[in-house]
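Chemist: Here is a sequence together with a model predicted from it:
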Amino acid sequence: MNPNIDNDLEALSKKLYLESPDLWIEFLDKVGEKVIDEMVLFFAIKYNFPSIVKFAIDNKKLILDNPSKNTTYTSIRSHLIATCKQYNCLECIALLSSSTKDSLPIHSDKPTNENLENNISIPTLICENCKSNIFNVGYRVIGESIYKFSNSENKLIEVKNPNPQEVICGNCNKVLPNTTRDKVENICKIQGCNSCGMDLTKVGILDTSKLEFDENNNSFILKSTQYSCGNCNNSIGEKQKDYFNL
């Protein structure tokens, strides 16, 4: 790393030590191994060190559109931009937003060791044109949010984009009809249906039981139970069953 970044990381380290000695130790381990990951950038944004964010982006220290460790967000980028808004780090929002062209593919079609270890079930959203799952081949989003500085609120605010966001298949470059980034992000959430993206806590879950006749007992017995989305009737995932204690 260059001397300037080393100095900034050392200054950030001192601030983090005052907040949490435990996190400080983990931070030192990462920096000692020359790792600048989502955690490091989170604190760089929180304590207003845009130079560290810029260094990580310019030197491709991480892929911003890879899944975030914070499951509330679908990508590292969306998590960090939310952090920028929380701590009003305007320069970092500009850095994170301007690097979108270098972010594809968002999802790799090769499962990572972490995914295999955690037995993550990849959601499905099929491109009608090439029949690929966009979570395997990647996707692009056109129509990013617009930010302007508000004099009344003295901070950067998000302005509603009049043009709806379009999701484009990373394999064939065709627009997915009736699909927005919100839908894609909802599909990735544990509460979101893997097919239509609707919130299962809002549309409900259908409980379908199959009974088979047992000749020995001369009665029907429960053979299997299927749980599906109350909106599109597609089956929910195994992790969702565990999450909802089904």
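Modeler: Happy to help now that I have it. Small disclaimer: the values here were computed from a predicted structure and weren't measured.

Chemist: CA atoms for contacts and neighbours, from now on please.
Modeler: OK.

Chemist: which residues of the chain fall in helices?
Modeler: 3-19, 21-32, 38-46, 50-58, 76-87, 90-98, 113-118, 134-137, 181-188, 200-203, 238-243 (DSSP state H).

Chemist: Columns distance to Leu222 on top of those helices, output as a markdown table?
Modeler: As requested, these are exported to a markdown table (distance: least, C-alpha to C-alpha, whole Å):
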| stretch | distance to Leu222 |
| --- | --- |
| helix 3-19 | 55 |
| helix 21-32 | 50 |
| helix 38-46 | 47 |
| helix 50-58 | 55 |
| helix 76-87 | 44 |
| helix 90-98 | 53 |
| helix 113-118 | 31 |
| helix 134-137 | 35 |
| helix 181-188 | 31 |
| helix 200-203 | 25 |
| helix 238-243 | 18 |
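
Chemist: dropping in the other structure now:
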Amino acid sequence: MKKIFNIIEILNDLKDLEKKIYLDSPEVFVDFADRIAENNLDEMVLFFATKYNYLSIVKFILNNDIVNLNNPSKNKQFATVKEHILAAATQFNAKDIYDYIVNYDTKLEEENTEDDDIETFLKTVGEKLSDLCGQVDLGGGYYKEPSKAKTSQSKKEDVADTKPNTDKPETVESTPSTDKNTDSKVEQPQQSNMYEPKFICPNCSCNIFETGYSISEKVNYKYSKDEKKLVVTSKEQENAVTCSKCGYTIEQLNPAFLENICTVQNCKKCGKDLTSAGIVTKMKTEYDSESNSFITSKKSFHCAECDSELTDYQVNYFKL
């Protein structure tokens, strides 16, 4: 059976990769950061992971069936995605990635044989168990893309599930409205600055900000002789989040990470809405002796109200 991966496992690598792309090509960085923010790990992400030799990201994308190596490449110079990535691995001397992709078809064939045997067995148990089995292959669902094993009916259901998420910003309840009967399409321009946080559960593909999530707290007790009862000595929030819809525990997902996503429009220090308060750009320059001129060595973005520096999430969100 295939392992259900969690994107948290490669968040650090994705962040490092974003920084390298930004230094090499700020124009490409904007497009790349948008894809990461939308969990759209497509051929472009696979290419840059290969260029900068991030084997962990390549494995994650392929093992979760996010990109099919045999699909036509978006780069017209190559017939398939596989040819494109192998060429990139050769060009940028990513030997480990090259070997992994070359041997991937053999590895995938062995895994598919095991999966087919298990699926055949489960179908004999009955319709209910078969339905349950159909919910286990969720690698592609995390990215809202149907996996190879899904039927045409399940694909239709996926489309039906994703459409409400696309239209959701048009009907956000928190948007002020004086006329409840006003058409949502008319209200949409007024809601253009609204931000809807999103984190997709890797198990059931729902947005946990919509369906809800729970966190666990580690509480230590001891018996008090003076009070003659148990008293709380300490409380500690555990580093895990559980999806309220399916009960799946997303390990190593820090609740603070979700909080950062939720408040991306607000300054982390003064709490002002950055779309109203404004953002100040600061640049540090250094003298370059070769060109006999000053060049920008660092750029940062700050809240215009309190001068607090924006987080990486906010910089990516505002496409700065």
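Modeler: Noted; the coordinates are in hand. These numbers come from a predicted model, not from an experiment.

Chemist: TM between them?
Modeler: The TM-score (TM-score structural alignment, normalised by the length of structure 1) is 0.40; 106 aligned residues with a C-alpha RMSD of 2.3 Å.

Chemist: can you tell me which of the helices of structure 1 comes nearest to Val167 of structure 1?
Modeler: Each of those was scored for nearness to Val167 of structure 1 using C-alpha to C-alpha, and the closest is helix 181-188 (6.4 Å).

Chemist: Which positions in the closest one come out as buried?
Modeler: When neighbours are counted by 16 or more other C-alpha atoms under 10 Å, the buried residues of helix 181-188 of structure 1 are found to be 181, 183-184, 186-188.

Chemist: Tell me which of the helices of structure 1 sits nearest to Lys223 of structure 1.
Modeler: Relative to Lys223 of structure 1, the nearest member of these by C-alpha to C-alpha is helix 238-243, separated by 17.7 Å.

Chemist: burial of Glu111 of structure 2, as a residue count?
Modeler: Close neighbours of Glu111 of structure 2, defined as other C-alpha atoms under 10 Å, add up to 13.

Chemist: er, Thr211 of structure 2 actually
Modeler: By other C-alpha under 10 Å, 12 other residues sit near Thr211 of structure 2.

Chemist: Against Val102 of structure 2, how distant is it?
Modeler: Separation of Thr211 of structure 2 from Val102 of structure 2 (C-alpha to C-alpha, to the nearest Å): 41 Å.

Chemist: Name the nearest residue to Asp214 of structure 1, sequence neighbours excluded.
Modeler: With sequence-adjacent residues excluded and distances taken as C-alpha to C-alpha, 6 or more residues apart in numbering, Asp214 of structure 1 is closest to Phe220, at 5.7 Å.

Chemist: wouldn't the one you found be in contact with Ser209 here?
Modeler: No: assessed by C-alpha atoms under 8 Å, Phe220 of structure 1 is found out of contact with Ser209, at 11.6 Å.

Chemist: what is in contact with these two at once?
Modeler: The contact sets of Phe220 of structure 1 and Ser209 do not overlap (C-alpha atoms under 8 Å, 6 or more residues apart in numbering).

Chemist: Tell me which of the helices of structure 1 approaches Gln226 of structure 1 most closely.
Modeler: helix 238-243 (10.1 Å).

Chemist: in the closest one, what counts as buried?
Modeler: Those would be Gln240, for helix 238-243 of structure 1 by 16+ other C-alpha under 10 Å.

Chemist: Show me what the biggest strand by length in structure 2 packs onto, helices and strands only.
Modeler: With DSSP state E setting the assignment, residue counts place strand 229-243 as the longest strand in structure 2. In terms of contacts (3 or more C-alpha pairs under 8 Å, 6 or more residues apart in numbering; DSSP states H and E), strand 229-243 of structure 2 is packed against strand 213-224, strand 249-251, helix 255-262.

Chemist: Could you identify which of those is most buried?
Modeler: For those, average neighbour numbers computed from mean count of other C-alpha atoms under 10 Å are highest in strand 249-251, which has a mean of 17.

Chemist: Could you tell me how many residues sit around the nearest residue to Ile146 of structure 1 once chain neighbours are set aside?
Modeler: When the adjacent residues along the chain are set aside, Ile146 of structure 1 lies closest to Val159, with 5.3 Å between them (C-alpha to C-alpha, 6+ apart). A count of neighbours around Val159 of structure 1, defined by other C-alpha under 10 Å, yields 11.

Chemist: Likewise for Leu206 of structure 1?
Modeler: A total of 17 residues lie near Leu206 of structure 1 under the criterion other C-alpha under 10 Å.

Chemist: these two touch, right, it and Ser228?
Modeler: Yes: between Leu206 of structure 1 and Ser228 there is a contact under C-alpha under 8 Å: 5.1 Å.

Chemist: Can you tell me what sits against stretch 6-15 of structure 1?
Modeler: Under C-alpha under 8 Å, 6+ apart, the answer for stretch 6-15 of structure 1 is 24, 27-28, 31, 43-44, 47, 49, 51-52.

Chemist: Turn the buried ones among these into a named PyMOL selection, would you?
Modeler: The command below creates a PyMOL selection of those among those that count as buried (16+ other C-alpha under 10 Å):
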select buried, resi 24+27+28+31+43+44+49+51+52
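
Chemist: Go through the contacts of stretch 6-15 of structure 1 and name the one nearest Leu90 of structure 1.
Modeler: The closest of the contacts of stretch 6-15 of structure 1 to Leu90 of structure 1 turns out to be Phe49 (C-alpha to C-alpha; 11.2 Å).

Chemist: where's Ile52 of structure 1 relative to Leu96 of structure 1, distance?
Modeler: Remark: distance between Ile52 of structure 1 and Leu96 of structure 1 (C-alpha to C-alpha) = 12 Å.

Chemist: how many other residues sit next to Ile57 of structure 2?
Modeler: Ile57 of structure 2 is surrounded by 23 other residues when neighbours are defined as other C-alpha under 10 Å.

Chemist: How about Glu158 of structure 1?
Modeler: Neighbours of Glu158 of structure 1 (other C-alpha under 10 Å): 13.

Chemist: Need the nearest residue in space to it, chain neighbours excluded.
Modeler: Nearest in space to Glu158 of structure 1, with sequence neighbours left out and distances taken as C-alpha to C-alpha, 6+ apart, is Tyr147 at 4.5 Å.

Chemist: just so I know, which of the helices and strands packed on strand 229-243 of structure 2 lies nearest Lys128 of structure 2?
Modeler: Proximity to Lys128 of structure 2, assessed across those by C-alpha to C-alpha, is greatest for strand 249-251 (23.9 Å).
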